[in-house]
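J.: Return a 3D structure for these sequence lines:
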Amino acid sequence: MSELITAPSVDPRIFRDVLGTFVTGVTVVTTCDVDGVKHGLTANSFSSVSLDPPLILWCQATTSKSYPAFRDNEHFAINILAHDQSSLSRHFAKASEDKFGGIDHAPGIGGAPLLHGTAASLECVKVAAYPCGDHMVYIGQVARLSRSSRAPLAYCAGRYLSAPPRVEDEHDMLTEHR
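T.: Model prediction:
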């Protein structure tokens, strides 16, 4: 077993800047609270965990206003934003009483809102939640998913990037023609 080696101190700003050099996709994670009020937040702390069963993870600050809604609901959706949806990312990154006013969306499994025009979406059932530092790590099993042909939005060093357009491969062509 390896021993945890701790540095005398790691400057939080430098740590954040170093993590910012890693290019990520941009998602809006959504759910509903016990009263049916819709909640959503921008997150790039999203990753695949397992193909069989299909599991993903995402992380949320426990200080987030929407933390109780995500903590208490068994369903959430991961909306993977498309290349031209940086304004949607900024919208869901800000605190607001009604984040869904004027936003095109439809209800997904468990009422979790699915945003229109995204590159993809994954509707999940929460199977685990783990407290880690100042965040909660949620593991979700994918119950339903969809993908468009739109290129995804990416983020690096505090800036939005447009990912290159998707190139259709033989698998995509077979899937689209069924």
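
J.: contacts, neighbours, all on C-alpha from now
T.: OK.

J.: list the contacts for the residue nearest in space to the middle of the chain?
T.: Geometric centre of the chain, nearest residue: residue 27, 3.7 Å, by CA atoms, centre = their mean. Contacts of residue 27 were listed using CA atoms under 8 Å, 6 or more residues apart in numbering, and they are 42, 43, 44, 46, 78, 79, 80, 81, 89.

J.: So of these, which two are at opposite extremes in space?
T.: The distance between the two most remote of the contacts of residue 27 (CA to CA) is 14.3 Å, for 46 and 89.

J.: Next, the residue nearest to residue 93 when sequence neighbours are not counted: secondary structure please.
T.: Nearest residue to residue 93, sequence neighbours excluded (CA to CA, 6 or more residues apart in numbering): residue 42, at 5.0 Å. Following DSSP: H, G, I helix; E, B strand; the rest coil, residue 42 is assigned to strand.

J.: compare with the first, here's sequence two:
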Amino acid sequence: MPRPSRTSVPHATSGGRPAEPPPISADVDLRPFMATFPTGVAVVTSFDADHRPRGMTCTSLCSISVAPPCLLVSLRSASPTLSAIRDQGGFALNLLHDGAQATSNRFSSGDPERFESTEWELPVQARGPHLWADAHATADCALLSTTVIGDHTAVFAEVERVITRDLTPAPLLYGLRRYARWPLPADTPATGVPDVNR
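T.: Just a heads-up that it's a prediction; the model follows:
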């Protein structure tokens, strides 16, 4: 029995010949598309060169490796938080629970008093402020590298430790430009969950 070819399959054919790929439009607005992909909500925190706390809301994050434990967050390239992460060599990633909508809004705004109106702590060896009252889990991450892509920067980091808290308030979700509650009780076992790192 013949073995399948390992060559790439053309995305379309015309008369037996590979078709030309469609042109990429510079006018594509990705935001409506990504709005239909609900995600959790996090606040990335660090300290700048003067040891002032910096932080911003982030929904663009994913795990990229289990061994070693590494993740990626995408941050606006002009963000003072990104500059602080580079200064400090790391950050804390605070995953918000569904009672923390106000904190998410505060850290996505230009509010200069965001840390003054948010409860946080700095445990020993923390990479940034831990938002203990608003986060159900926090990861301290060491910066590995950054890659600028358009108006954002992909930040690659290795997770040094994870602190989990009571999950009675479920994770905060965001999609279709609005917040939502986790649809199932936190103690309901999940089935059929894909291994994204496989």
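
J.: Looking for the alignment partner of the residue nearest to the centre of structure 1 in structure 2.
T.: Structural alignment places residue 27 of structure 1 opposite residue 42 in structure 2 (criterion: TM-score structural alignment).

J.: Can you show me the strands along structure 1?
T.: 24-25, 27-32, 38-43, 46-50, 55-61, 75-80, 105-107, 113-115, 120-132, 135-147, 153-156, 159-162 (DSSP state E).

J.: Between those, which one is closest to residue 97 of structure 1.
T.: strand 38-43 (9.3 Å).

J.: so what corresponds to residue 73 of structure 2 in structure 1?
T.: Using TM-score structural alignment, the partner of residue 73 of structure 2 in structure 1 is residue 58.

J.: Measure how buried that match is and give me the count.
T.: With neighbours defined by other CA atoms under 10 Å, the count for residue 58 of structure 1 comes to 21.

J.: residue contacts, the spatially closest residue to it that is not a sequence neighbour?
T.: Nearest non-adjacent residue to residue 58 of structure 1, counting by CA to CA, 6+ apart: residue 46, 4.3 Å away. Residues in contact with residue 46 of structure 1 (CA under 8 Å, 6+ apart) are 27, 56, 57, 58, 59.

J.: Which of the contacts of residue 27 of structure 1 ranks first by neighbour count?
T.: Taking other CA under 10 Å as the neighbour criterion, residue 78 ranks highest of the contacts of residue 27 of structure 1 with 31 neighbours.

J.: Give the aligned equivalent of it in structure 2.
T.: Matched by TM-score structural alignment, residue 78 of structure 1 corresponds to residue 93 in structure 2.

J.: List the contacts of its match.
T.: By CA under 8 Å, 6+ apart, the neighbours of residue 93 of structure 2 are 42, 43, 44, 45, 138, 139, 140, 141.

J.: Next: residue 107 of structure 2.
T.: Going by CA under 8 Å, 6+ apart, residue 107 of structure 2 touches 43, 55, 56, 57, 114.

J.: Would you quantify the distance from it to residue 25 of structure 2?
T.: As judged by CA to CA, to the nearest Å, residue 107 of structure 2 and residue 25 of structure 2 stand 32 Å apart.

J.: coming back round to it: Throw the contacts of residue 93 of structure 2 into a markdown table and include distance to residue 153 of structure 2, thanks.
T.: Formatted as a markdown table, the contacts of residue 93 of structure 2 follow (distance: CA to CA, whole Å):
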| residue | distance to residue 153 of structure 2 |
| --- | --- |
| 42 | 17 |
| 43 | 16 |
| 44 | 14 |
| 45 | 16 |
| 138 | 21 |
| 139 | 20 |
| 140 | 19 |
| 141 | 16 |
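
J.: top of those by neighbour count?
T.: Neighbour counts for the contacts of residue 93 of structure 2 peak at residue 42, which has 29 neighbours (criterion: other CA under 10 Å).

J.: Longest helix in structure 2, please.
T.: Once structure 2 is assigned using DSSP state H, the helix that runs over the most residues is helix 80-88.

J.: now the angle between strand 152-164 and that helix, please.
T.: 70 degrees (axes from the mean of the first three to the mean of the last three CA atoms, to 10 degrees).

J.: Quick check: helix 80-88 of structure 2 compared with structure 1, mean distance?
T.: Aligned to structure 1 and superposed, helix 80-88 of structure 2 gives a mean residue distance of 2.5 Å (mean CA distance after the TM-score superposition for structure 1).

J.: got the angle for that helix vs strand 90-96?
T.: Angle, helix 80-88 of structure 2 to strand 90-96, by the same axes, to 10 degrees: 140 degrees.

J.: who's in contact with stretch 126-141 of structure 1?
T.: With contacts defined as CA under 8 Å, 6+ apart, stretch 126-141 of structure 1 is touched by 53-63, 73-76, 124-125.

J.: Show the buried residues in those.
T.: When the contacts of stretch 126-141 of structure 1 are checked for burial by 16 or more other CA atoms under 10 Å, the buried set is 55-60, 62, 73-76, 124-125.

J.: ok, and the closest non-adjacent residue to residue 144 of structure 1?
T.: residue 123 (5.1 Å).

J.: That neighbour corresponds to which position in structure 2?
T.: Following TM-score structural alignment, the counterpart assigned to residue 123 of structure 1 within structure 2 is residue 140.
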